[in-house]
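Peer 1: Sequence first, predicted coordinates after that:
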Amino acid sequence: MVSLATHHVMQANKSKDTKPELKVRRALREAGLPGYRLHWKKASGKPDICYPGRKVAIFVNGCFWHRCPHCDLPLPKSNVEFWEAKFRRNRERDERDHLLLLQDGWTVVVVWECRLGRDRFEGTMRQVVREVERAGDGSRSGGRLVEAGAPEPWKLVTYHERLRRIRR
């Protein structure tokens, strides 16, 4: 059971129009890529930014709530069992939503909050813009997962590779 204070703190966290999400949206508009949908209900997981015609879903993930693989964030010290379960459910939900989109042939772009800092922002957004443009030129088919701003130049995982990893 969560304390009333913790409940209110969690309730106060925004799920839409966060600073990282606004930064990504502004950069997409500046790159000449307006016309996206926000939290489009027809796409699995209601992606933060969605280009239905191009079949691109962009998830802007907060490092704390989605447990960023790049940040070694510690668990909260109190009520550890609750937080472990909460974070596990978040990761499972993200995984499920990504797989459903990949099965339908979407390009899923995950942007981590830490990859939008001053020193990484431009490189990360170049990758995001390139993915949106590639999806629109018709040269790509099938589901793809892209982690924008990953340490590797391109971290691409096809739908089948992702399924193999999950089944292990």
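Peer 2: Sure thing, it's come through.
Peer 1: from here on, contacts and neighbour counts on C-alpha atoms
Peer 2: Fine.
Peer 1: And the helix or strand harbouring R162, what's buried?
Peer 2: In the assignment (DSSP states H and E), R162 maps to helix 159-167. Neighbour-count burial for helix 159-167 flags 159, 162 (criterion: 16 or more other Cα atoms under 10 Å).
Peer 1: What is the subsequent helix or strand relative to the lengthiest helix in the chain?
Peer 2: Counting residues, the longest helix found in the chain (DSSP state H) is helix 80-103. As assigned by DSSP H and E, the chain's next helix or strand after helix 80-103 is strand 107-112.
Peer 1: chain center to that next one, what's the gap?
Peer 2: Distance of strand 107-112 from the chain centroid (Cα atoms, centre = their mean, to the nearest Å) equals 5 Å.
Peer 1: A further structure is provided below for comparison with the first:
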Amino acid sequence: MTPPGDDNRGNFDPLVAEGSEPAFESWAVSPERRRNMQANRSRDTKPELRVRQRLHARGLRYRVAVRPEPTLPRRADIVFTRQRVVVFIDGCFWHGCPEHGRTSFSRNETYWNPKILRTKERDQEVDGLLTSAGWTVLRFWEHDDVDAVVSAVEVAVRGVSSDGRVT
């Protein structure tokens, strides 16, 4: 039998344990919502995996979820270190997509609106820092066409389009 608060993977959640005070106040509406939010991946998302699979099939090799600059506390989804190209595949919800992102929330609006705004500001900040450090920054939305994303990345990395034209 699994003790309360243990998820069978060695992760202990103080907010779930019976008979104990939480280590901190959670922003989540409920313990169920908190578990749901904790399950969201920061890497290896489906859109990211689709892009990586196609890039690999085209013979491109890259690093995954690494800091392009050691002093930068942010990780890029895909990094071509020799060519100094970084690729971010942003989720519509988390990064405030103008097409699919939410503009209003029924719960915790005072939490979500500033959070998403800060994420958008941080994205711009990171883009500026990487660009000034000599990196080519490519950002795509999770809903963008995978073939179009892969073609754009290939042009940035190889300097040649898939039909052989030098860019």
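Peer 2: Sure thing, it's come through. Worth saying up front: this structure is predicted, and the values here are computed from it rather than measured.
Peer 1: picking that back up, average distance between the longest helix of structure 1 and structure 2?
Peer 2: Compared with structure 2 after fitting, helix 80-103 of structure 1 deviates on average by 1.1 Å (mean Cα distance after the TM-score superposition for structure 1).
Peer 1: by contact count, what packs against that helix?
Peer 2: Helix 80-103 of structure 1 is packed against helix 63-66, strand 107-112, strand 144-148, helix 159-167, with contacts defined by 3 or more Cα pairs under 8 Å, 6 or more residues apart in numbering; DSSP states H and E.
Peer 1: In structure 1, what residue corresponds to F80 of structure 2?
Peer 2: In structure 1, the residue paired with F80 of structure 2 is Y51, using TM-score structural alignment.
Peer 1: Would you confirm that that match contacts Y36?
Peer 2: Yes: here Y51 of structure 1 reaches Y36: they are 4.9 Å apart, a contact under Cα atoms under 8 Å.
Peer 1: If you count surrounding residues, which of the two has more?
Peer 2: Using other Cα atoms under 10 Å as the criterion, Y51 of structure 1 and Y36 rank with Y51 on top: 23 against 20.
Peer 1: Tell me how far P74 of structure 1 lies from R67 of structure 1.
Peer 2: With distances taken as Cα to Cα, to the nearest Å, P74 of structure 1 is found 10 Å from R67 of structure 1.
Peer 1: If you could redo that for K23 of structure 1, that was the one I meant.
Peer 2: Plainly put, K23 of structure 1 is 20 Å away from R67 of structure 1 if you go by Cα to Cα.
Peer 1: who has more neighbours, those two?
Peer 2: Neighbour count, other Cα under 10 Å: between K23 of structure 1 and R67, R67 has more, with 19 against 15.
Peer 1: Chain neighbours aside, what residue packs nearest to the equivalent of the more buried one over in structure 2?
Peer 2: Counting by TM-score structural alignment, R67 of structure 1 lines up with G96 in structure 2. Distances taken as Cα to Cα, 6 or more residues apart in numbering put I116 closest to G96 of structure 2, at 6.1 Å, once the chain neighbours are dropped.
Peer 1: What is the neighbour count of the alignment partner in structure 1 of that neighbour?
Peer 2: The pairwise alignment with structure 1 assigns I116 of structure 2 to F87, based on TM-score structural alignment. For F87 of structure 1, the number of neighbouring residues by other Cα under 10 Å comes to 16.
Peer 1: roughly how far apart are F87 of structure 1 and K23 of structure 1?
Peer 2: Distance check for F87 of structure 1 against K23 of structure 1: by Cα to Cα, it reads 25 Å.
Peer 1: Next: G53 of structure 1.
Peer 2: As defined by Cα to Cα, G53 of structure 1 lies at a distance of 22 Å from K23 of structure 1.
Peer 1: G105 of structure 1 now?
Peer 2: 27 Å.
Peer 1: Wait, a strand at R102 of structure 2?
Peer 2: No: using DSSP: H, G, I helix; E, B strand; the rest coil, the secondary structure at R102 of structure 2 is coil, not a strand.
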